[in-house]
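Novice: any chance you can model this:
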Amino acid sequence: MRAVVVKAFGGPDAVEIAEVPVPEPRAGQVRIKVAASALNPVDAGVRAGYFGGAGKVLGLGWDVVGTVDAVGVAAAWQVGDPVVALLPAMGVPLGAHADYAVVDADAVARVPASVDAVHAGTLPLNGLTAVQALDQLDLAPGASLLVTGAAGAVGGFAVQLAAHRGIEVTGHGRAGDEELVRSLGAAHFTAEGALPGSVDAVLDAAVLGEPALEWVRDGGAYVGVHPGAQPGPVRGVRTGAVEVAADGARLAELVGLVDAGVLTLRVAGTFPLEKAAEAHALLAGGGVRGRLVLVP
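Specialist: This is a model prediction of the structure:
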């Protein structure tokens, strides 16, 4: 089968299509015939060597949507089930950018009924990152939250999820993003930032770091999306970063919110698997709104 891999770090031209054996599921795992898988900035980071792994063949792709093709012992899914899942592809030889992917059965949820496979393929990584970041902030309804990078994939989901929880959301982004961010449910928008100490919490999807921390009130909370890159606590502000984890039950909740119209899945374009390097080049150019999706 075909798989997108990196054998040496570099730019988009480091992306290769390799022929590899079809993986076999072990106990508690399922194999999915991949129908679509989003390209995310973390894939570009793996490709460029930001996360290590020199000298290894590294697979790319975290988002999986497709059909269960084979099951291991004690896997609570059946061949033919249409599913979506998160495959944490950090330092592994085979990711979701492939014809087939093997994932733990407890990472799997049934696909949304209201969208096609391409759109469903944008949900797992970014949706789970957003909801797990909000869980870490632990805000009550009525609290004020500023989301940086609010027009991006993680930020956009965070805006929608927080607004759905009754949180007063301010979206931070480029001036031209205001209409989009407000359409996602933000009560307020800023391209300049906020007054110091003016919000209860910040979800820093744009990785602004200390400047965003200054906007949080004394005793508030800050959560980033790059583990280890968050600023240290000051003024009693609790700081942390989300390290996204596969969670089929939580993913199923997000699927329900997609079908209920709470979450919007945004696709910027599709590429066949063999043109993965072209998709990486487009992502590297910046300004993409929504996710680029690879289709085997």
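
Novice: rest of the way, CA atoms for contacts and neighbours
Specialist: Noted.

Novice: can you report how many residues lie near the residue lying closest to residue 255 once chain neighbours are set aside?
Specialist: Of all residues not flanking residue 255 in the chain, residue 112 sits nearest, at 5.3 Å (C-alpha to C-alpha, 6 or more residues apart in numbering). Residues near residue 112, counting by other C-alpha atoms under 10 Å, number 22.

Novice: now do the strands in the stretch 101-250 of the chain.
Specialist: 108-110, 144-148, 168-172, 188-190, 199-204, 216-224, 238-241 (DSSP state E, counting those that start in this stretch).

Novice: turn these into TSV, including mean neighbour count and distance to residue 274.
Specialist: Formatted as TSV, those follow (neighbours: other C-alpha atoms under 10 Å; distance: least, C-alpha to C-alpha, whole Å):
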stretch	mean neighbour count	distance to residue 274
strand 108-110	24	26
strand 144-148	27	34
strand 168-172	27	36
strand 188-190	18	39
strand 199-204	27	34
strand 216-224	23	33
strand 238-241	20	34
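
Novice: quick one more, to check against the first:
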Amino acid sequence: MRALVARRLEGPEAIELIETDVPEPAAGQVRIKVAAAAVNPVDLAVASGAPVEFGLTAPREQFGLGWDVAGHVDAVGSGVELQVGTPVVGVADLLAQTLKTHAEYVVLDEDTVTRAPDGVELVEAATYGLNGLTALQALKAVQGESVLVTGAAGGVGGYAVQLAKHLGKTVIASAAASDEELVRRLGADHFVERTADLAAAVRRIAPAGVDGAVDAAVAGIGAQEAVRNAGRHVHLQGGPRPPHLRGITVEQLFVHVNRDDLAELARLVETKVISTRVADTYELSDAQQAYKRLAEGGVRGRLVLVP
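Specialist: This next block holds a predicted model:
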């Protein structure tokens, strides 16, 4: 089979499409024939060597690429409930795997896979898993009635806005001025332009501060200053962890994939509470172009590889 890997860890220019054996599922695992796999910023980070640089995993000769996947169960190991032929979505959350979802087949643990949402094309279904899980788990860590979402036009931030509105929260969303229409369409109650003085802009709307922040843009202390005393600040992995000021609880979140949360997201997609967002599709052989385009920035939605 064909699979995309990073060996030189020098960014999009260095990723390689290789021929390798089709992987076999062990007990508790499923093999998925990949129909679509989104490209996420974490894929760029892996291809550039960030997990090794920051000590998240040891160096190795080859890193597999790709987290999100949608396809059909192709084979199963012992003890697996999913049936061959079932349409599924999954997320490959292990950093150090030699083969991942940017391939023609992928093997995942069964508890990182669930049925794909009914009535949704698999290309669409490949776009929400990683970002939706991150947003869902961030919001579960935020308490109270009001929330600031930074990076609200991005993958995680956009889902955080939609999910927060579904939970009945008042949402103040921060993004570039050019993204205001998109962010309001996602459901934001208030919009503040991304600025060097984010806290002041938020506190003009909520003078006492918001109950919590989902800091998808990793604004750090700028987002925390918008949170009330003893509130909550969920800081996504990727930047220095801000201090615990004014009794604020700070949680640095790295997504953990589980079947219950994946199934909850699938239901929310089916009922159109959250949307799927395909920016463009690429053949697996053109993956380097997709990676380069994502690295340039400004992509709204996901770029999806189709083997």
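
Novice: report the TM-score for the pair.
Specialist: Superposed pair, TM-score by TM-score structural alignment, normalised by the length of the first structure: 0.96. Supporting alignment: 293 aligned residues with a C-alpha RMSD of 1.3 Å.

Novice: same list, the strands of the stretch 101-250 of the first structure, but as JSON lines with distance to residue 69 of the first structure please.
Specialist: Shown next, in JSON lines, are those (distance: least, C-alpha to C-alpha, whole Å):
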{"stretch": "strand 108-110", "distance to residue 69 of the first structure": "13"}
{"stretch": "strand 144-148", "distance to residue 69 of the first structure": "39"}
{"stretch": "strand 168-172", "distance to residue 69 of the first structure": "41"}
{"stretch": "strand 188-190", "distance to residue 69 of the first structure": "45"}
{"stretch": "strand 199-204", "distance to residue 69 of the first structure": "38"}
{"stretch": "strand 216-224", "distance to residue 69 of the first structure": "36"}
{"stretch": "strand 238-241", "distance to residue 69 of the first structure": "35"}
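
Novice: what sits against the residue located most distally from the centre of the first structure?
Specialist: Relative to the centre of the first structure, and counting by C-alpha atoms, centre = their mean, the farthest-placed residue is residue 235 at 30.4 Å. Going by C-alpha atoms under 8 Å, 6 or more residues apart in numbering, residue 235 of the first structure touches 218, 219.

Novice: switch the cut-off to 6 Å
Specialist: residue 218 (C-alpha atoms under 6 Å, 6 or more residues apart in numbering).

Novice: so what's the most centrally placed residue in the second structure closest to, chain neighbours aside?
Specialist: The residue lying closest to the centre of the second structure (C-alpha atoms, centre = their mean) is residue 131, at 2.3 Å. Of all residues not flanking residue 131 of the second structure in the chain, residue 156 sits nearest, at 4.6 Å (C-alpha to C-alpha, 6+ apart).

Novice: over to residue 17 of the first structure?
Specialist: In space, residue 17 of the first structure is closest to residue 4, 4.7 Å off (C-alpha to C-alpha, 6+ apart).

Novice: try residue 96 of the first structure
Specialist: Closest to residue 96 of the first structure by C-alpha to C-alpha, 6+ apart is residue 61, at 4.3 Å.

Novice: what's the match for the one you found in the second structure?
Specialist: Using TM-score structural alignment, the partner of residue 61 of the first structure in the second structure is residue 66.

Novice: any idea of the angle the helix ranked longest in the first structure forms with strand 216-224?
Specialist: When the first structure is parsed with DSSP state H, its longest helix is helix 124-137. For helix 124-137 of the first structure against strand 216-224, the angle by axes from the mean of the first three to the mean of the last three C-alpha atoms, to 10 degrees is 150 degrees.

Novice: from the contact counts, what lies against helix 124-137 of the first structure?
Specialist: For helix 124-137 of the first structure, the packing partners by 3 or more C-alpha pairs under 6 Å, 6 or more residues apart in numbering; DSSP states H and E come out as helix 153-164.

Novice: output the residue interval of the second structure matched by the helix it packs on.
Specialist: Against the second structure, helix 153-164 of the first structure falls on residues 155-166 (TM-score structural alignment).

Novice: that stretch vs the first structure, mean deviation?
Specialist: Here the mean offset of stretch 155-166 of the second structure against the first structure after fitting is 0.5 Å, by mean C-alpha distance after the TM-score superposition for the first structure.

Novice: number of nearby residues for the aligned partner of residue 103 of the first structure in the second structure?
Specialist: Using TM-score structural alignment, the partner of residue 103 of the first structure in the second structure is residue 108. By other C-alpha under 10 Å, 22 other residues sit near residue 108 of the second structure.

Novice: which residues touch residue 108 of the second structure?
Specialist: So residue 108 of the second structure contacts 29, 30 (C-alpha under 6 Å, 6+ apart).

Novice: thinking again about what came up before, how near is the residue nearest to residue 131 of the second structure to residue 268 of the second structure?
Specialist: 15 Å (C-alpha to C-alpha, to the nearest Å).
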